[in-house]
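> the amino acid sequence is not available; the structure is as follows:
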């Protein structure tokens, strides 16, 4: 098995007025950290955004799906190449999945929980029966269940994982054999400074009645805030490689796609109302062989509410990394950063110099990804 390598990804990103991830009241999620209230975006929200980002760039066959309607999806894959009607395809699909022991939901045909699987994995299950559908259709329910009992349905879900499942894992509490340990941990994004919840009071005019009525056709409010966020994720390369069947090249590809998607994705909450998509001001990666290290402690004392919050946040992050390496004797295998701060701008000069001290000379994001892959490959070669 591949020896331990952890790839920490640190991102500082400023988001304008937005409601990226709402709570049960419809307002942006928050958290108290360092004694003050911060803007928060849940790890689940950004993981989904990352997954959808890299799935959008992959062929349909290589994507992952999370749904309760797996029986219906399998029936579609059975009927498509065979021409079987939906009712008979559904019977066969239900019989195949019954051997997994999935808890059934309240709605007929649904599972009790969302199941995360690869499209290729479900295609593999469908392929187990497509050559024999005529024989299976002729059987009654009991005989059909017995006929498919020996087919390797569970094995199809335990191998050939897509990038999404290999990275984020799969948890099925009542069926341990379907579990996949996640290779990625994602922290809740937190603002580096104190934030205040604000409300957008809006009105909508009825276009058909504007000549007859002076009032609004609709009145409402949307909660929002704006923030400079610290985002952190870490990838366990050994676990990722194991989830991909020991294929190192596939793991390197998956790591590259994750770094790209984690850095560039944004949750879509209220995106039509706020058009909140931005690029990070800083993306830094650190390769370690001991353990992942979240640098959120850099912001336990909130950054002051003044001009240059993003630059000050990036500098705080770099200083925290330098302190950690000095105090704890950490010796990361590799560190690099891509950022927008320069030494030509007096406001960002100190930030740029501190980032260079912490992570080396800045590189483009494309070069960051290319160099990271090369350094991981080199580290694996040295371990071997």
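Nice, thanks for sending it over. If you're wondering where the values come from, they're calculated on a predicted model, not measured in any experiment.

> okay, CA-based contacts and neighbour counts for the rest of this
Noted.

> quick one, strands of the stretch 51-200 of the chain?
For the stretch 51-200 of the chain, the strands defined by DSSP state E, counting those that start in this stretch occupy 64-67, 115-118, 184-186, 189-191, 198-204.

> next, the one to line up against it:
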């Protein structure tokens, strides 16, 4: 059985009333799709939620440090590596990578936010120590251009860089092509938002109010007890989440890792995209919903099934069941219409027989992914 280069993830998750991702006007992010307004969760929001989750830390380790505050970052790296290298070596390595002198005083206004890996700096520190006075960034630049695998292997601990990629603009920081494409999640149906009018009550003002004399109250001198009044847009809906993972590129980004390592990562990506919830307004809406349906395909090309919902799903005792059926039906059309050579399986909460092969637990589908879709 030939290896497939892409793992495609298709997730349906129903969120209770919430406001998971907001724009610059503090309103829900939306998009027009199929001529109808859908609520949207940006790919940046989902990727950051995945990267900052406890599950990520447990299985992948600490993520990269994303910042443009290079002065503060330099101090953080010196602290992290002080038991391994002298401070002057760490600072020298950092200057080589960034291509910028005087980092402690550097203004951040003209620097883009970039992901940094501690072990990347450590790799450069090793090179500087080995070469001693002969250490030359130009020579090292040529070595990296000829073979970047050792450096990428050293950076493998910051897996989010291997997944999302990095654009470098100066110094010896390497460009890395992303391996995981993540779509903006959209609702499978049109959504009309509701408005929540809320208050924050000042306990002491309210207590004073209760102690006021009736006469003073009648004169309108009492306070209502609200220290803050505001409105917040919210809604509920079934969201389609999609991501595609390029296995060969991931292996390359990890310094030539075996396919088995990339498939292990794919298993964890599935778990993350099926379970993470953006953190906006969590304490006031508790939208901790897990995926009701997840389908994964191993294919020769990346494939999105978003057009299953170009015509909005119609409510039939809810939106979840018809969304699942619409996704399955559209997959069959694409699979057969294009003659795709795929290995496909799904997880459906509660189980469901039929095509594609369906498991009744997410861990079972995760195990199938880790085995490359083979029985």
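The structure has been received and is ready for your questions. Here the structure is a predicted model, which is why all the values come from computation and not from measurement.

> give me the TM-score for this pair.
With the length set by TM-score structural alignment, normalised by the length of the second structure, the two chains reach a TM-score of 0.81; 347 aligned residues with a Cα RMSD of 3.3 Å.

> now the strands of the stretch 51-200 of the first structure as a markdown table including mean neighbour count and distance to residue 226 of the first structure?
Putting those into a markdown table (neighbours: other Cα atoms under 10 Å; distance: least, Cα to Cα, whole Å) gives the following:
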| stretch | mean neighbour count | distance to residue 226 of the first structure |
| --- | --- | --- |
| strand 64-67 | 18 | 31 |
| strand 115-118 | 22 | 33 |
| strand 184-186 | 19 | 21 |
| strand 189-191 | 28 | 9 |
| strand 198-204 | 12 | 9 |
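
> make JSON lines from these and add distance to residue 332 of the first structure to it.
Below are these laid out as JSON lines (distance: least, Cα to Cα, whole Å):
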{"stretch": "strand 64-67", "distance to residue 332 of the first structure": "33"}
{"stretch": "strand 115-118", "distance to residue 332 of the first structure": "34"}
{"stretch": "strand 184-186", "distance to residue 332 of the first structure": "19"}
{"stretch": "strand 189-191", "distance to residue 332 of the first structure": "23"}
{"stretch": "strand 198-204", "distance to residue 332 of the first structure": "41"}
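
> out of the ones you listed, the one nearest residue 25 of the first structure is which?
Among the strands of the stretch 51-200 of the first structure, strand 198-204 comes nearest to residue 25 of the first structure, with 12.6 Å by Cα to Cα.

> what about the closest one, how far off from the second structure?
With mean Cα distance after the TM-score superposition for the first structure, strand 198-204 of the first structure departs from the second structure by a mean of 1.1 Å once superposed.

> which parts of the strand or helix carrying residue 13 of the first structure are buried?
Assigned by DSSP states H and E, residue 13 of the first structure belongs to strand 6-18. Of all the residues in strand 6-18 of the first structure, those buried under the rule 16 or more other Cα atoms under 10 Å are 6-15, 17-18.

> quick check, nearest of those residues to residue 54 of the first structure?
Within these, the smallest distance to residue 54 of the first structure is 16.6 Å, found for residue 9 (Cα to Cα).

> the closest one contacts residue 286, doesn't it?
Yes - counting by Cα atoms under 8 Å, residue 9 of the first structure does reach residue 286; the two are 6.7 Å apart.

> any idea how far the aligned residue in the first structure for residue 46 of the second structure lies from residue 262 of the first structure?
Under the alignment (TM-score structural alignment), residue 46 of the second structure maps onto residue 46 of the first structure. Going from residue 46 of the first structure to residue 262 of the first structure by Cα to Cα, to the nearest Å gives 8 Å.

> check residue 105 of the first structure too.
For residue 105 of the first structure, the distance to residue 262 of the first structure - Cα to Cα - is 32 Å.

> helix, strand or coil for the spatially most distant residue from the centre of the second structure?
What lies farthest from the middle of the second structure is residue 215; by Cα atoms, centre = their mean that is 58.5 Å. Under DSSP: H, G, I helix; E, B strand; the rest coil, residue 215 of the second structure falls in the helix class.

> distance from the lengthiest strand in the second structure to the first structure after superposition?
Looking across the second structure with DSSP state E, the single longest strand is strand 226-246. Aligned to the first structure and superposed, strand 226-246 of the second structure gives a mean residue distance of 0.9 Å (mean Cα distance after the TM-score superposition for the first structure).

> tell me what that strand is packed against?
strand 6-18, strand 180-182, strand 185-187, strand 194-201 (3 or more Cα pairs under 8 Å, 6 or more residues apart in numbering; DSSP states H and E).

> what residues in the first structure pair up with it?
By TM-score structural alignment, strand 226-246 of the second structure lines up with residues 216-236 in the first structure.

> with stretch 319-326 of the second structure instead?
The alignment of stretch 319-326 of the second structure onto the first structure (TM-score structural alignment) covers residues 309-316.

> buried residues in the matching stretch, which are they?
Neighbour-count burial for stretch 309-316 of the first structure flags 309-316 (criterion: 16+ other Cα under 10 Å).

> try stretch 200-209 of the second structure
Across stretch 200-209 of the second structure, burial judged by 16+ other Cα under 10 Å covers 205-206, 209.
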